[in-house]
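Chemist: quick one, fold the following:
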Amino acid sequence: MVAEQLFLIVSLRRVGSEIHQADQYSEETMTTNGNERIHRFDSAADETPTEAVIRGHASLRDKRPIDLSPLADAIPCNALNALVNTGDKVTVTFTYEGTQTTVHGDGEIVIQEPA
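Modeler: Okay, the predicted model is just below:
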């Protein structure tokens, strides 16, 4: 757990404030499905799935990444990166920051939050 949190902090420092600005990497689209709001982001070619999830959540909440709860409390970061990087057809879904977060192997991040 400590190693994953350290990895996350190092990753955030490497990416810096840019991780907070989703529009620097990709467009966000939002749709409403019943009582849910669904946000879709594309990860950048030079970021890990973990970094993309944090960037998406930080942008969605207009927060700095360091102000979010540790992603490692929701899912092992190294496992997320390893699983998602195995292929385009991989999908990993978990709960983070009160949302259902799905990471697709093709780089799409989907964050579903209750309306």
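Chemist: make it CA atoms for all contacts and neighbour counts henceforth
Modeler: Noted.
Chemist: how about residue 69, what does it touch?
Modeler: residue 97 (Cα atoms under 8 Å, 6 or more residues apart in numbering).
Chemist: how near is residue 60 to residue 52?
Modeler: Using Cα to Cα, to the nearest Å, one gets 12 Å for the distance from residue 60 to residue 52.
Chemist: centroid residue for this structure?
Modeler: In the chain, the residue lying closest to the centroid (Cα atoms, centre = their mean) is residue 53, at 0.6 Å.
Chemist: where does that one land in three-state SS?
Modeler: For residue 53, the assignment made with DSSP: H, G, I helix; E, B strand; the rest coil gives helix.
Chemist: residue 109 is in contact with that one, correct?
Modeler: Yes. At 6.7 Å, residue 53 counts as touching residue 109 under the criterion of Cα atoms under 8 Å.
Chemist: what sits in contact with each of the two?
Modeler: With Cα under 8 Å, 6+ apart, residue 53 and residue 109 have common neighbours residue 103.
Chemist: how about the strands in the chain?
Modeler: Listed in chain order, the strands of the chain (DSSP state E) span 29-33, 36-42, 91-96, 99-104, 108-114.
Chemist: how about this one, so we can line them up?
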Amino acid sequence: MDIGSDELSIETPASPSSTVVMGVAERERTSPLEIEPLYETIDPDALDRLFPNDGSVRITFEYSGYLVTVHGNGHIEIRDVGIDIGE
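Modeler: Next comes the predicted model:
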């Protein structure tokens, strides 16, 4: 794992949107209720309908100061916005 990044895999029944919110809250060391609502950045229901899939779809978006990538296989990356993905 790169310094400044977290990689999460959905291995529980949690939805991708819930996993993103929980992951960012964990990075911020705060309650999920204390960070901006996900719906202000992306439609959580649409995100949940897209994933998991056959692996052909991936979406990246900025949320609460982090660059979030959700892969079709359920893998989720949460990186500081300033971290280059190629690092």
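Chemist: let me see the TM-score of these two.
Modeler: Laid over one another, the chains give 0.82 as their TM-score (TM-score structural alignment, normalised by the length of structure 2), with 82 aligned residues with a Cα RMSD of 1.5 Å.
Chemist: residues near residue 112 of structure 1, how many?
Modeler: By the criterion of other Cα atoms under 10 Å, residue 112 of structure 1 has 21 neighbours.
Chemist: who's in contact with the aligned residue in structure 2 for it?
Modeler: Here residue 112 of structure 1 is matched to residue 79 in structure 2, going by TM-score structural alignment. Applying Cα under 8 Å, 6+ apart to residue 79 of structure 2 gives the contacts 4-6, 66-68.
Chemist: filter those residues to the buried ones?
Modeler: 5-6, 66-68 (16 or more other Cα atoms under 10 Å).
Chemist: now, among those residues, which is nearest to residue 47 of structure 2?
Modeler: Nearest to residue 47 of structure 2 among these, counting by Cα to Cα, is residue 68 at 12.0 Å.
Chemist: identify the residue nearest that closest one in space, chain neighbours excluded?
Modeler: Nearest residue to residue 68 of structure 2, sequence neighbours excluded (Cα to Cα, 6 or more residues apart in numbering): residue 78, at 4.7 Å.
Chemist: do residue 93 of structure 1 as well
Modeler: The shortest distance from residue 93 of structure 1 to any non-neighbouring residue, by Cα to Cα, 6+ apart, is to residue 102 (4.2 Å).
Chemist: one more: residue 52 of structure 1?
Modeler: The shortest distance from residue 52 of structure 1 to any non-neighbouring residue, by Cα to Cα, 6+ apart, is to residue 43 (5.3 Å).
Chemist: which position in structure 2 pairs with that neighbour?
Modeler: Checking TM-score structural alignment: residue 43 of structure 1 goes with residue 10.
Chemist: try residue 71 of structure 1
Modeler: For residue 71 of structure 1, the aligned position in structure 2 is residue 38, judged by TM-score structural alignment.
Chemist: do you know how far its match is from residue 10 of structure 2?
Modeler: 18 Å.
Chemist: again, but for residue 82 of structure 2
Modeler: According to Cα to Cα, residue 82 of structure 2 stands 25 Å off from residue 10 of structure 2.
Chemist: neighbour count for those two, which is higher?
Modeler: residue 10 (15 against 10).
Chemist: my read: the residue nearest to residue 68 of structure 2 touches residue 64, true?
Modeler: No. Using Cα under 8 Å, residue 78 of structure 2 is not in contact with residue 64, being 10.6 Å away.
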